Structures are given as C-alpha cells and as structure tokens.
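*Asks:* Give me coordinates for this.
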Amino acid sequence: MDKQQALKQAIIKEYQTDEWQRISPIGMLYFTVKILWGITGNIVYLAPAILLGYKEIMANPHIWLPVALLVVIAILTGTFLSFYFFQYRLSNGHIEIRSGVFSKKHVNLPFTRIQNVKLEQPLYYRPFSYTCMQLDTAGSQKQEAKVVALKLDYAEALKREILAAHQQNTQDNNDLNKGISDDDTQNQATTDNSTNNEQLLNTRSLSDLVIHGLTNNRIWIFFGGLAPFFDDIGESVVNFFQRFGINIEQLLVVADKSWWQIGLYALTLTFIVMLFISLFSVAGAILSYYNFTLSKSGDRYIRRSGLLTKHEVTMRLSRLQMIVKQQDWLDMLLKRMNVKFEQTSANGQNFQQGASNNKIIVPSVKAHEWQALADDVYPNNQLNTISYQGISKRFLLRNIGYFISPIYFGVLAFFIYHLETGLALGATAIYLMLCILIFCRYKRWGYAIDSNFIYIRKGMLGVDFYCFPIFKVQQTAYIQSWFLKRHRLCTIKFVLAAGGQKIPFISEKVGNDLINNALYHVESSRRSWM
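*Replies:* Below you'll find the predicted structure:
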C-alpha cells in the first residue's frame, strides 16, 4: 500500500465514529447564501410586498433602519439555527445526516447505494479549502443528501472511499448475475485500478464560452424576474440620461420625426438591447463553464467547471441513459453544437435546461469534437450516418387545419366585420408565422433504429438529436387519440430513467414494431439499465 493510499485511509478512519459531528463554522456562510438565494429565487412572489415596503420606507425614511435590522436579524437567526441543527456521522460504511430547523430530516445512506458524488466549492470556501459534497442514489429525490462544509482533502478521500465501496458491491452483484456479459464485468473490475489515471477528453476555451453565451441565450428568465420593477427601472434610466442633457422621452416621440430618423432610432435601440442581452448571457456562460474539463477515469466521466463556484460532477458510464446533440439556429450558422450526457434522474422527470444535476453538458463543440465524444460513449453509434424516417403529414392537418385555421378565420371575420383592416393584416401575419413554425416542426421530426440504438430527431428552428441504447428502455407507451385511430396512426413513447422520448404520428404497424422490438431487446439482453 503506497503512502497516498495510507493517508487517505487514515483521514477516513479519523472521522469514522458513532458520535454525531457538527460541520465547521465556515458552513454558516453556506446557509447565509442559501437563505439569500432563496429570497432572490422567490423575488417574483415577494415583489408586491417589496414594492409596498419600498414605498412605505420612501414615505417614512426614519423606519428603514429598524426594518433593515429586523431583516438582518432574521437572516442571521436562520443561519445559526440551520448550522446548529446540521449534524452528520460516518459508521460501518454508512453516512447519516440530520438537518432542518422546524421540519426535521434524517438521511441514512449506505456507501453501496450511493450512485454519484458531486463536489461543489463556492468562492467563499476556497480560501479555507472547504467544499460541499452532494450524494445521490438511483432512488427518489428524498434519498439525496448534502454535507455542506467538509475539508477538501477529506472530501476527496471520502469520495474515493464511497465510490470504491459502491464498485465492490456492483462487482459482487455481477458475479451473481448470469445475465451480465463478461465484457461488462471486466470493464467494471478495472475501474478501481484506473481511478487515479484520468484521461482528458475535452476542454473549453474562453472563445468557446463566448460563443455558447451568444447562441444559448436565457436572458428572458432574468427579465421575467424584473417585470414588477420595469416602471421604476425606466424612470431611473430617463433620469440618468437627463443628467447629461439627453431627453430620452423627447427622442422617442415619433410624431415629428422623418421615416429615416425613426428607423435609425429603432435600429440603434435594438442594437443596444441586443448588446446588453448578449453580454449578460456571455457572462453567465463564463461563470458556469470557466476552466471546463471533461475527463474519463475507468468507467466514470468527470466534469469540472465554474468561475466563482467550482463544480465537479461524476457520472458512471452505466448510469448514462442517452446522449443529446443540440443545435439552436445560431449554433447551426456557426457550426457549433452542445452535447449532453443524460444520466439517471432522481425525480424521474424529463430534463430541463437549467437542471444540470443529472447531466453533463459540453458546451459549443465543433463537429469533430462531438463525434469523438459520441464515439467514446457509444462506439457503435450511427448518429452521423443513419437515415431518419419522417412522420405523417397528418401532423400538419391536425395542428394547422383543425386547431390554428378555425381560430384564425374566426378572428379574421370579426376584424373584417368591424372594418379593422390593420388588425386583420396583423392576424394574418401571425397565422402565417405559426404555420411556418409548425411546418418546420414537422420537417424536423424523425426517427431511426439499428441493432443497438434508437435515434430521435426533433426541433423547430434548431434541431436536437437523441441517441439511447435499446436495453435502457424501462417502459413503453402506445398512444392513440380519436384522430390518430381514424387515420391508422399512433404516438409511441419510450421511458428511460432520465425521462421519456416520444415519436408522434407514425403508422400503427411501425409503432407496434418499434415497441415490440424494444421490449424483445430488453428482455433478451437481460442487461442492467444502470
């Protein structure tokens, strides 16, 4: 046994006790930030109270100090109580965590059940070499746990101890399971030997992150939170420019302006707004993905990134449910794409863009980088060569002919009856735009299958490609409405541990064949989905 391994075991042994332990006082910083973040996250719901309180304080300036003190005292009290009631202990291959002030929570996780260990190091922990450790299982979200303040070296040692215990348990189960192939058992048996031999698969430069920020803009979420304050913000902007002798309100009056002046103002305003949105989005991408690395150690993929808060996410290859290639319309112009490794979801719901806990995202890669990642995960995939089958044109009939058109003609008749020509033209423009978008959606839908994988293509202006092994399918659904049944069509759905993927408007025969083939493959292969 080398010195490094002996040191790791000594660190673990030091904390192996039946006595409950409190975390370091540095953890109070974590609880403070958590409370503040919770307030910020509910700003939309708190906006009416904040606005009323703000107006009351402006009307009575002498009360702002007592109000501020009450808020600070409430935050500090909540921080101390959260810290005081947070305890954990390690004993006999288990980790137990107690937390909660009013709603008590007690989590007991055996090391062998922990599927994933994630380390998160906020900016305020770095000078003190502390980190947060999140533990999750393949069960419900209630089984997830987080130790919010551990020494970094101890967290790293504990992480290896947990993964080694889980690996040993997996090997023992595989020895008893005759359905597992020899190749799978051999791959898992070599994992522990290669834990310290990481292979770097991908890194992202600052220019890549800038492109990702420009092509994956989520600024509308920020604007939604600011909606209650738009009036105050607008007034502040007007007052700011008036200090420099610029009257914004007069510039925006178009009655006395020529057409070229109006166009120039509109173009300038659009450019300024888009510049602000782009800068905000680029900053978000840099904060999230700065110093991004994707490594592989044995059968585990390890993603590290973050400017202010460093994140480390580990994913076992056996937990990987599907790979996704995403391209928005701007990604397609720049010939870039985002790659997602979707793993087992704790809550069983479909993934969302902001839910990064159950996925590894590699932002803004080029075509050859995407191919290298896809081939490393699924060596036999045909994502770039397979031909996709389209869906039925009845998709257009149902969405345009039965839904959009009747509403449009009703609205159009109403406007024409009341001689509202301008509104009628506007309704027509909207109708045509919706028809174009639905047609684009129809053209994007596609599916394919080979002996190992199911491929699904969908999108609207952009395009997304999904690839998952057939043996990962846990459940299938055959859906047929009155309209679909009348035209001998169906919608089928494949349910995986990471969520569901559906193929709409395909023939009954094709739908039944796809479902039967998937179920036969799952049953005959007898391979585990995790």
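*Asks:* Could you use CA atoms for every contact and neighbour count after this?
*Replies:* Noted.
*Asks:* List of residues touching stretch 361-375?
*Replies:* 201-202, 204, 208-209, 211-212, 294, 323, 331, 335-341, 381 (Cα atoms under 8 Å, 6 or more residues apart in numbering).
*Asks:* go again using 7 Å as the cut-off
*Replies:* Stretch 361-375 is touched from outside by 208, 211-212, 335-341, 381, with contacts defined as Cα atoms under 7 Å, 6 or more residues apart in numbering.
*Asks:* this one as well, want them side by side:
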Amino acid sequence: MLEQIPLFLLLLLLAFGGLLAWNYAYWKRFDYEIKDNVLEIRSGVFSRRKREVPLKRVQNVDVRENVFQQALGIAELRFETAGGGTTEAVLRYVSSDDVELLRRRYQSFKEGREIKREEPDKDRLLYEIEPIEMGILCLTSYSLASTIGIFGFIIFILFTFDQALNIDIGLLAESIILFGGGLIVLSFLGAWLFNAGRKFISYYNFKLYKSGDTLKYRRGIFRRYSGTIPLDKLQNITIKENLLQRLIGYGGLDIDTAGYSAQQRAETGAEVAIPITKIGNIPKIIKEVEGVEVTELNHIAERAMQRYGVRYSILAILISAGTYYFIELTPAILIGVVAVLFIGALTAAYLKWIHKGYQVLDNYLMTRNGFWRRNTKIVPYYRIQNIIVQSTFLQRRWSLASIIPDTAGTYLSISGEIVATDLDKNDAEELGDKVFEELQRSLVDYRERKLKEKEERKKRQQKELDDDVNEKETDSWAEEL
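*Replies:* This next block holds a predicted model:
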C-alpha cells in the first residue's frame, strides 16, 4: 500500500502530521494567568519557559484572526510594550470570549477599577467606513514601489522564459517606444489593482470605538485585526492626504503610540485610526479624541520658495542641456521644451512652499510637509524629549533654519516627519524657545493631571471596595434573618 503512494506525497503527509502534532503539544504545554496585575506566561514543549509582563508596561493589546481561527472561534492576542523591537507577549489559541475578557481586564486595570465577566462593554462608535469611502480608498491607493516591482517582474518573465513563451525579444526591441509604453501602462494598472485589493482586504468593515480614554478598532475580511489605541500613550497624530484624495476632499488619520514595534507597523499598520473620510470630518474627530482645535497653519519664509525655485531651475537646465545634446530638435521646439521645464520648476517650487507650514497651539505643535503625500503632524508638548534648531550649509546661505522636535518611539529627520523646515532663522530660534517653554509648562500640567487621575482612581477603588463590603454585610444579615 505504501509503495503505491508517491514519495513526495508521503513526505508531505508526514510533514503535515508533524506540524499538527507540534501545534497540539505547544497548545497543551501553554498556559497563562493574570495575577497581581502581572501577566504570567508558561510555554515550551521540550524546555519550559516563564515570562512575566507587568500590565503597567503594556501599551497596546491587539487581536489577530485568520480564516481558520475565525472558523474555530479562537484568536491570537498580542501585548505590546514600549521600546521593544518585537511583540512582548503573544497568546495563541485563545477563545473569543477569553480575548474580550482579557482586553477588558487590561482596560479596567488602566482605569483603576475591577471588572466582572458579565460586565458589558460601553463602547461608543466614532467612525464606520461606508461603501463609498471604501471605494474611494481603493481607487486612490497607489504605490510607486508596487509599479516598479510589477514592471521588474514582467521584464524578468519576458527575458527568462522568452523561449517557452515564444517571444521574439529582437522584435520587441525594434518597437521599444511602443513596447516600453505598454509595459509601463500595464505595470501602473497592475499596481493600482494590487493596492486597491490590499486596501479592501485590510480595511473591510472598519469600525472605531471609544471607551474611556481608549480607542478600539476592528477591521479585515480574511484576516481580522482588532486592538486598542490608549490615548494616554499617544505620541502624535497625523492627518494624511495623498494628491488624489486631497483633490476630492478626503484624507486619513493616524494615531502613533510608543507601544508598536517596527515589525508590527510594517505588517499591520495598526496605528491607523481613520483610513479615509471627508477632510472636514477630521478636525471634529481629533477634537473628540484628543480635544485639539485644528487651526490654519503659518507659512514658512518666502525666501524658501526662492531657494526651491533655484534648486528646480538648476535641474531644468540640466535636463535642457541633455535634451539639446542627445536629441535633435528644431530651435522652436527646443525653446518650447525649455520654457515648459522652467515653468514646471517655478510651479514645483511654489507647490512645495505652499504645502509647508507650522502652528503653535496651547498644548500642541502642528507641522505640515509634503505635496504628493501631505502629512500634518500634531504632537503634544509633554511628549517632546528634545528640541533641535538645525541649519544646513545651504540653509545658512538663505538665513533659514528648521525646527525638529524629537519624541520617544519615533524616528525623525530633516527629510520627513515632525519638522518645521525652512523658517526664517530668527523665527526658528524664537519658535524653539517658545516650544521649550511650552514643553516645561505642559510637563507640569501633565504631571498634575496624572496625579489627580491617580487620586480619583484610588477613591473609585476604595468606593468599590466599600460597596463590596456593604453588600457582603447585607447578605450576611439577610441570611441571619
């Protein structure tokens, strides 16, 4: 009987059986409990390991469910802590009821109250993605990296399997313009469809809830994600708009916390609070979540626009020289090409300048950068760890400088994130001093607020304890009667 079974199929069955046996043994030898506000995990098939994670160190709690886990009614629970490169603790094969209980247990610990299994959730729906918003999200999701990847993949297939596919590479080379143009269009459409499908799968049935000082989200179709975004661990808020979304009045919202590892950011993007909505709704949601009034931003120095114009004009000169050297054009056409390039350079300089800005609020700093993908960052002062006033060699030539606030868990640089670039040098120094003063004041207010919350939490815990004692005394008195 065994001789009639192909060897590779037999090996496949053995591997599958071994995988099932290993997972069963892992599940059998895995257990956990929360004792004295510490999560204890004991695992290991051949060697036992014990890990303790204090709940006070936990920043985020996320849940993942693939298709098989959904069918079996189980899930994977992940506990994220600040400062780690990977997830601190992972609970696999947890029932859906226990997942909800553990998440509520963590939330009750953060709020300083006891929780009962039958206690219902008091979540308030803040946002639910609508079909038209899902369609806009899919249609406006484009990635240049995906286009390049698909383009390279097609080239690889054509040149590797040209004989098997009966493709005449020489004939394609003769019509290089037509072939190259068609290949670019095909890669563009393929990347667009790929990203649209990926967004649909990731953000299907997206819902955002608020419960106390915690946000909860649920999303996904084949692989479901749900988790928490603790607002007391908030590092910064990002209003994100790509060019297509901005043209039709839509944008998204990210909330960045210190708990997510770099690996999880790449895999899930779990910090996304609103994937897409009308841009007019975003200030209302930010005010509801964090109490921030989003206002108009100040423009950076006008000299920066001149600097950008010089930079892009030099690029236009280089392109014009290359065109003149390599392509034979009539004087009229060459003049037209040069005119278009210089008009484009000046337009690009203006667009780069107009989409940059900054604003100093009572408890927050706002910055904005980017044209193709415009990001408006809102960072609380008490989360800022360092203020850098930076001026490069070229910036000093124009008497310009940049302000870079550094926060925990966020990589910042002059090229990107929370940065106010190309301010007047004197304005930058004044802004740096002002932000530092606001930082000191905000830290005092933050500590006082946390101390007040701690006292209120102790009072609430004492009241719950007194109520339990009174309830027990009442029950005892009733039994005696």
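*Asks:* When you filter the contacts of stretch 361-375 of structure 1 down to buried only, what's left?
*Replies:* 208, 211-212, 336-341, 381 (16 or more other Cα atoms under 10 Å).
*Asks:* What's the match for D427 of structure 2 in structure 1?
*Replies:* The alignment partner of D427 of structure 2 in structure 1, by TM-score structural alignment, is V510.
*Asks:* and which of the buried ones among the contacts of stretch 361-375 of structure 1 is nearest to I449 of structure 1?
*Replies:* Ranked by distance to I449 of structure 1 (Cα to Cα), these are led by N381 at 10.3 Å.
*Asks:* if I look at the closest one, how far off is Y466 of structure 1?
*Replies:* N381 of structure 1 is 11 Å from Y466 of structure 1, where distance means Cα to Cα, to the nearest Å.
*Asks:* rewinding a little: for the buried ones among the contacts of stretch 361-375 of structure 1, which one is nearest A355 of structure 1?
*Replies:* Closest to A355 of structure 1, out of all of these and judged by Cα to Cα, is K340, at 11.7 Å.
*Asks:* what residue of structure 2 matches up with that closest one?
*Replies:* Going residue by residue (TM-score structural alignment), K340 of structure 1 aligns to D254.
*Asks:* would you say its match is within a strand?
*Replies:* Yes - membership of D254 of structure 2 in a strand is supported by DSSP: H, G, I helix; E, B strand; the rest coil.
*Asks:* There's contact between it and V272 in this structure, I believe.
*Replies:* Yes - if you go by Cα atoms under 7 Å, D254 of structure 2 and V272 touch, sitting 4.5 Å apart.
*Asks:* Kindly provide the distance from the match of K340 of structure 1 to R265 of structure 2.
*Replies:* Distance, D254 of structure 2 to R265 of structure 2, using Cα to Cα: 12 Å.
*Asks:* same deal with R311 of structure 2?
*Replies:* Applying Cα to Cα to R311 of structure 2 and R265 of structure 2 gives a distance of 34 Å.
*Asks:* likewise L12 of structure 2?
*Replies:* 34 Å.
*Asks:* Where does the match of D427 of structure 2 fall, secondary structure wise?
*Replies:* V510 of structure 1 belongs to helix 508-525 when assigned by DSSP states H and E.
*Asks:* For that helix, buried residues please.
*Replies:* So, applying 16+ other Cα under 10 Å, buried residues of helix 508-525 of structure 1: 508, 511, 514-515, 518-519, 521-522.
*Asks:* residue contacts, the match of D427 of structure 2?
*Replies:* Contacts of V510 of structure 1 (Cα under 7 Å, 6+ apart): none.
*Asks:* Tell me the counterpart of I50 of structure 1 in structure 2.
*Replies:* I50 of structure 1 maps onto nothing in structure 2, by TM-score structural alignment.
*Asks:* tell me, how many neighbours does I50 of structure 1 end up with?
*Replies:* 14 (other Cα atoms under 10 Å).
*Asks:* Likewise for A21 of structure 2?
*Replies:* For A21 of structure 2, using other Cα under 10 Å, the count is 12.
*Asks:* What helices and strands are in contact with the helix ranked longest in structure 1?
*Replies:* As assigned by DSSP state H, the longest helix anywhere in structure 1 is helix 259-289. Packing partners of helix 259-289 of structure 1 (3 or more Cα pairs under 7 Å, 6 or more residues apart in numbering; DSSP states H and E): helix 206-215.
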